[in-house]
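Asker: Got a sequence here, can you build the structure:
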Amino acid sequence: MLRRQRLIALLLLALLAGCAGPELRTQNGLGQAGLSIERALILSSAKQALGTPYRYGGETLRGVDCSGLVQMAYAAAGIGLPRTADRQFSRLPERDVARPGDLLFFGSGSTATHVGIYLGDRRMIHAPGRGRRVSITSLDIDYWHEHFLGAAGPAP
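Answerer: Below is the predicted model of the structure:
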């Protein structure tokens, strides 16, 4: 009986471990002075887009979607990116710890359906969706932890 209970407990632990996704780990860096010029340009461009309306497929200050915002911000630093969140997620160098200017990917399974730019202090800037505007959000919201896929960033 005791052996059976241990086996059940081990199976439950294995099942729970399999449900856990990647951990959203961040590093604040050394403030703006500690950032590369590329990262400073990415963050500055993203902040200039605050309040821009969401527009599916948009990539200008007249309207952006999440991957368009990211593409626009990185272009300001001279860095080209794939157009969609999923392509960005699958093609960019992965980061174990997100630093300001890195990309944060969210979705389900292994498909990224949303991307934002890490600002530091456990916040990101993103284009949240239809009917909303580019904004800053806290990463301490359960939704982000539950849907986090990983971080990436080609910026030095």
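
Asker: going forward, measure contacts between C-alpha atoms and count neighbours the same way
Answerer: Fine.

Asker: Please verify my assumption that F106 contacts W144.
Answerer: Yes. At 7.1 Å, F106 counts as touching W144 under the criterion of CA atoms under 8 Å.

Asker: Pick out whichever of the two has more residues nearby.
Answerer: F106 (24 against 17; other CA atoms under 10 Å).

Asker: Do you have the strands of the chain handy? List them.
Answerer: 59-60, 63-64, 94-95, 103-108, 111-120, 123-126, 135-138, 148-152 (DSSP state E).

Asker: What's the separation between the residue nearest to R123 when sequence neighbours are not counted and Q5?
Answerer: In space, R123 comes closest to S138 once its chain neighbours are excluded; the distance is 4.5 Å by CA to CA, 6 or more residues apart in numbering. From S138 across to Q5, the span is 41 Å (CA to CA, to the nearest Å).

Asker: Show me which of the two is the more surrounded one.
Answerer: Between S138 and Q5, counted using other CA under 10 Å, S138 has the larger neighbour count: 13 against 10.

Asker: Sequence B follows; please return its structure for comparison with A:
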Amino acid sequence: MTAHVNRRVPSLIARAGTASALTLAVVGGSVLVPGAASEADAATQAAKALNVAASKRGAPYKRGAAGPYRFDCSGLTLYSYKRVGKSLPRSAQAQYNKTRHIRASQLQRGDLVFFHRGRSVYHVGIYAGGNKIWHSPKQGAVVRLERIWSKSVWYGRVR
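Answerer: Model (predicted):
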């Protein structure tokens, strides 16, 4: 398969032309186009942020806390993404406002799940797959993996 792809790459490059705005690159037998690498990099960062959140399993909830040992909901998402080099605002509403809003059909592991009443966001977690999120739910609880319990949710992807 790789040999077949490699034979076609020179003709693709020739057709694109040296002065073309579209630059093709061959990496490990794959043809990449501009912008594709950044999407892959964002997905990798999201997966790493998800792993950070999961590593905090059992950490107690504390209102206003953003780690490393205690968290509220938006504190956990802020901390998890900060550890992978991404900046998020402090509150769940502000995080929703900063993310790229996506549909449920686009949801990937590491995206943020926002719970809302009307137009106001009141809670956030990190999507783990299988209709579950990692989150820090409330006073007296700990960071845990839990099923999404509401249909009043919006989704966001950290840029």
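
Asker: Could you get me the TM-score between them?
Answerer: TM-score of the superposed chains, computed with TM-score structural alignment, normalised by the length of the first structure, equals 0.70; 116 aligned residues with a CA RMSD of 1.4 Å.

Asker: re earlier: quick one, what contacts the counterpart of the residue nearest to R123 of the first structure in the second structure?
Answerer: Using TM-score structural alignment as the criterion, S138 of the first structure maps onto R147 of the second structure. Going by CA atoms under 8 Å, 6 or more residues apart in numbering, R147 of the second structure touches 131-133.

Asker: ok, now which ones touch S74 of the second structure?
Answerer: By CA under 8 Å, 6+ apart, the neighbours of S74 of the second structure are 66, 90-92, 95, 123-125.

Asker: What sits closest to the residue nearest the centre of the first structure if chain neighbours are left out?
Answerer: Geometric centre of the first structure, nearest residue: L104, 1.3 Å, by CA atoms, centre = their mean. Among residues not flanking L104 of the first structure along the chain, A151 sits closest, at 4.6 Å (CA to CA, 6+ apart).

Asker: how far away is the counterpart of the one you found in the second structure from G130 of the second structure?
Answerer: If you follow A151 of the first structure across to the second structure using TM-score structural alignment, you land on Y155. As for Y155 of the second structure, its distance to G130 of the second structure is 15 Å (criterion: CA to CA).

Asker: Tell me which of those two has more neighbours.
Answerer: Just comparing Y155 of the second structure and G130: by other CA under 10 Å the higher neighbour count belongs to Y155, 23 against 9.

Asker: rewinding a little: quick check, nearest of the contacts of R147 of the second structure to G58 of the second structure?
Answerer: I133 (14.2 Å; CA to CA).

Asker: The equivalent of the closest one over in the first structure: neighbouring residues, count only.
Answerer: Aligning on TM-score structural alignment places I133 of the second structure opposite M124 in the first structure. Neighbour count of M124 of the first structure, defined by other CA under 10 Å: 21.

Asker: for A43 of the second structure, same thing?
Answerer: There are 19 residues near A43 of the second structure, going by other CA under 10 Å.

Asker: Once you drop chain neighbours, what's closest to it?
Answerer: A43 of the second structure's closest residue in space is G110 (CA to CA, 6+ apart), at 7.6 Å.

Asker: got it, and M124 of the first structure?
Answerer: M124 of the first structure's closest residue in space is Y118 (CA to CA, 6+ apart), at 4.4 Å.

Asker: now A46 of the second structure
Answerer: Nearest to A46 of the second structure is G110, by CA to CA, 6+ apart, at 4.4 Å.

Asker: what's the counterpart of the one you found in the first structure?
Answerer: Under TM-score structural alignment, G110 of the second structure pairs with G101 in the first structure.
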